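*Asks:* what's the 3D shape of this:
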Amino acid sequence: MTDQPMIELNDGRTMPQLGFGTYKIDNREAANAVRTAIEVGYRLVDTASIYRNEQGVGEGMTEGVWLTTKVWNDDQGRREAPRALEASLERLGRSHVDLLLIHWPCPDKRRYLETWQALIALRDEGLARSIGVSNFMPEQIEELVRETGVVPAVNQVECHPRFQQRELRALHERYCIVTQSWSPLGQGGGLEEETVQAIAREADQSPAAVLLRWHVQKGLAPIPKASSQAHMEENFSCLSFTLDAGQMARLDALDSEDGRVGPHPANFC
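*Replies:* Modelled structure (predicted):
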C-alpha cells in the first residue's frame, strides 16, 4: 500500500513507526492475524507474555518484521526477568526479540530498577536488540537513567487525542525516548468524537485513520489492534494522507485531564 515510515531510537537503531498490536487476540487466531497484518504492510508486531499468544504470534512472523514482547509484573527481578525472556523466546520460536519492555513499573514492588539492570544485561547478550519500558512515569524513568546511565529506547504508554501525556512526552523528547502509543484510538471511544468525525469527512478518511494520522504526525508510534483485514487496512491507510495544521490543532484541543481509559501506572500491578 505505502512505504512503512521508520522512527529513530536513541540506541542507534530504527523501528517501524506504525505497528500491529495483538492484545486480546487469542493464541489460536494470532498466527493468521499476524500473517494478514504483514500482508497488509505492517512491519512491527507487538505482543507480551501476559497476552498468552506468543506462540501464535511467533508462528505468524516472517523474517525482517520487528517483534516486541514484554516482561510481566510477576517476572520482575534480576533473576526472574531473564528466565521470563527465555520462556518467551521459546514460545516465539526466536533466538532474540527486537524490543523487550518492562510491562508495568509496579512501584509498590520496587523491583523495576533491578529488572531494568537485567534487561541491560540481556541486551548486551544479544537476546534483546533494544530495551525499553511500558507505562513508566517521569520519576521512574529519571531513576533508571540516574542509577544505570542507560536510557530506555521506548516507553509504551496509553496515548490518544483525549489523553495526550504532554508532560511525559516532554521528558521523552529530552531523552530521545520514543513514545509508543497503546490504545491509540482511546479503546474506540475516540471514534465517536464529533471533532474526529468532522475531520474524517473533510479528509475523506475513516475516524480511525484520522486518529492514527494524528499520532504519526506527532512523531508517536501507534500500535492499533485489529481483528479483521478490513480494519487492518483501514488503520494502515493513515500512512496515505496528511492532516493540515488546523485539523491537527482541533485534535490537540481534545486533550482532557480525565481522558485516561486504562489503569493508572501508580497503582496497577
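*Asks:* rest of the way, CA atoms for contacts and neighbours
*Replies:* Noted.
*Asks:* now the strands: where do they sit in this structure?
*Replies:* 6-8, 14-16, 20-21, 44-46, 66-71, 97-102, 128-134, 154-158, 178-182, 221-222 (DSSP state E).
*Asks:* nearest to residue 146, of those strands?
*Replies:* Nearest of the strands of the chain to residue 146, taken as CA to CA: strand 128-134 at 15.2 Å.
*Asks:* what about stretch 260-267, how long is it end to end?
*Replies:* End-to-end distance of stretch 260-267: 14 Å, with CA to CA, to the nearest Å as the criterion.
*Asks:* Can you tell me what sits against it?
*Replies:* Residues from elsewhere that reach stretch 260-267 (CA atoms under 8 Å, 6 or more residues apart in numbering): 104-108, 135-137, 158, 162-163, 186-187.
*Asks:* By neighbours, which of those wins?
*Replies:* residue 105 (27 neighbours; other CA atoms under 10 Å).
*Asks:* which residues touch it?
*Replies:* 73, 112, 134, 135, 136, 140, 265, 269.
*Asks:* Just the ones of those in helices?
*Replies:* Those of these mapping onto helices are 112, 140, per DSSP state H.
*Asks:* closest to residue 88 among the contacts of residue 105?
*Replies:* residue 73 (14.2 Å).
*Asks:* do you know how far that closest one is from residue 49?
*Replies:* From residue 73 to residue 49 the distance is 10 Å (CA to CA).
*Asks:* mind listing the helices for the stretch 1-150 of the chain?
*Replies:* 27-40, 54-60, 80-92, 112-124, 138-148 (DSSP state H, counting those that start in this stretch).
*Asks:* Go ahead and confirm residue 191 touches residue 183.
*Replies:* No - in this structure, residue 191 is not within contact of residue 183 by CA atoms under 8 Å, at 11.9 Å.
*Asks:* Also this sequence, please, to line up against the first:
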Amino acid sequence: MPELRENNIPDVTLNNGVTIPQLGFGVFQVPEEQTQRIVEDALAAGYRHIDTAAAYRNEAGVGAAIAASGIPREDIFITTKLRNGEQGTALDAFRNSRTALGVDYLDLYLIHWPVPSQGLFTEAWKAMEKLYAGGEVRAIGVSNFLSGHLDTLLEAAEVVPAVNQIEIHPTFQQQELTAKSRALGIAVEAYSPLGQGADLDAAAVQSLAARHGATPAQIVLAWHLAQGTIVIPKSSRSLRMRENLGAAALTLTPAELAEVTALESGARIGADPAVAAHSQM
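*Replies:* Below is the predicted model:
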C-alpha cells in the first residue's frame, strides 16, 4: 500500500526508490501571467507535486510560486519536460528549465513526446541518464511513449524510465500500455485524467457522485488512485483544487470501480504519439 503524506495524499514509490505524491497539480494551458497565483493557491490547498513543461512556457511562474510559498524545497516534487524541438540538445534544455524554475535540482524530468519522425528520443535519453547520474535530477522518465517506443528506448537504455505519463481517463484507458509499463517497472501517470472534463458528465460517474455525496471529479480521481495511477488534475479555482484533493479520502467498491472502467470508448482527446511531431517550440 502507498504511504500517506500529512495531507493524506498517497506516495507512490518509483523504481529507484524515489517517492512521488500520487495526486499532483498540472499547469498545462495555464497562462504564464496567471501561473504564480494559481500554483500558490494549489500549494496553499495542500498539493506538493507540481507538473509543468518547457512547452507550457510557465516554468518561471511555477518557480516563483514555490519560492514565495515558504515551503521547503525538499517537500515539493517538481516535474518538467523536455521540449520536442530540443531533443538533440537535452542537457542545455534541462539546465534552462532548472534556471527558469529557480531550483538546484529537479525531481522528475520527462521526454515530452517520442516524435519518432525525428529519431532523437534515444539520444535525448542518454543525455538524461547523464543528468541522473550526476544528481541533477532525482528520476527520469517519458511521456506519451507507446509500446514500440518503450521497446526502442529500452534496447539502448541503461536506466529504465521511472514514469510513463500518458493520456488516461475513463473513456480512454490504454489498458495494454499501462499494463506493459507497470510490468517493466515503470509507474503510470495520467494526464487529462478527467477527460478534460467531458468524462464527468457520464451517467455512471454522476450516479456514483450522488451515491457518495462527492463531486464527479472526485469519483474519477478516486478511480485512478485505486489503480495506483499518478494523476495531475488542473483547476484555476481554489475550491475545485481542494475538492480534487478530497478524492484521496474516497474509497470505491470493486463494483463501483468496474462501473467507471466500463466507460472505455477508445476516444483519444490529445494527439496520437505514433505520429505527433509538433515542435513545441
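*Asks:* so what number do they get for TM-score?
*Replies:* Remark: TM-score between the superposed chains equals 0.96 [TM-score structural alignment, normalised by the length of the first structure]; 266 aligned residues with a CA RMSD of 1.1 Å.
*Asks:* of the contacts of residue 105 of the first structure, buried ones?
*Replies:* Buried residues within these, counting neighbours by 16 or more other CA atoms under 10 Å: 73, 112, 134, 135, 136, 265, 269.
*Asks:* Who are the contact partners of the aligned residue in the second structure for the fourth one?
*Replies:* Alignment of residue 135 of the first structure against the second structure is given by TM-score structural alignment, with residue 144 as its counterpart. When contacts are counted by CA under 8 Å, 6+ apart, residue 144 of the second structure is found next to 112, 113, 114, 164, 165, 166, 167, 273.
*Asks:* again with residue 136 of the first structure
*Replies:* By CA under 8 Å, 6+ apart, the contact set of residue 136 of the first structure is 104, 105, 155, 157, 265.
*Asks:* Nearest to residue 124 of the first structure among those?
*Replies:* Nearest member of these to residue 124 of the first structure, counting by CA to CA, is residue 155, at 19.5 Å.
*Asks:* Which position in the second structure pairs with that closest one?
*Replies:* Per TM-score structural alignment, residue 155 of the first structure is aligned with residue 164.
*Asks:* Report the contact partners of that match.
*Replies:* 141, 142, 143, 144, 145, 181, 186, 187, 188, 189.
*Asks:* rerun that using 6 Å as the cut-off
*Replies:* Shown in contact with residue 164 of the second structure (CA atoms under 6 Å, 6 or more residues apart in numbering): 142, 143, 188.
*Asks:* Which residue is most remote from the mean position of the second structure?
*Replies:* residue 211 (28.7 Å; CA atoms, centre = their mean).
*Asks:* got the contact list for the equivalent of residue 16 of the second structure over in the first structure?
*Replies:* Aligned counterpart of residue 16 of the second structure in the first structure: residue 11 (TM-score structural alignment). Applying CA under 6 Å, 6+ apart, we find residue 11 of the first structure in contact with no residue.
*Asks:* distance of residue 11 of the first structure from residue 152 of the first structure?
*Replies:* Taking CA to CA as the measure, residue 11 of the first structure falls 9 Å from residue 152 of the first structure.
*Asks:* and if you look at residue 161 of the first structure?
*Replies:* Distance of residue 161 of the first structure to residue 152 of the first structure, given as CA to CA: 24 Å.
*Asks:* The residue opposite residue 219 of the first structure in the second structure once aligned: neighbour count?
*Replies:* Under the alignment (TM-score structural alignment), residue 219 of the first structure maps onto residue 228 of the second structure. Counted with other CA under 10 Å, the neighbours of residue 228 of the second structure add up to 19.
*Asks:* what's the answer for the one 5 residues further on, then?
*Replies:* Taking other CA under 10 Å as the neighbour definition, residue 233 of the second structure ends up with a count of 23.
*Asks:* Check the one 5 residues further on too.
*Replies:* Counted with other CA under 10 Å, the neighbours of residue 238 of the second structure add up to 16.
*Asks:* What of the one 5 residues further on?
*Replies:* Using other CA under 10 Å as the criterion, residue 243 of the second structure is surrounded by 15 other residues.
*Asks:* With residue 45 of the second structure instead?
*Replies:* Neighbours of residue 45 of the second structure under the rule other CA under 10 Å: 17.
*Asks:* Now which residue in the first structure aligns to it?
*Replies:* Counting by TM-score structural alignment, residue 45 of the second structure lines up with residue 40 in the first structure.
*Asks:* So what touches stretch 231-241 of the first structure?
*Replies:* Outside stretch 231-241 of the first structure, the residues touching it (CA under 6 Å, 6+ apart) are 209, 212, 213, 226.
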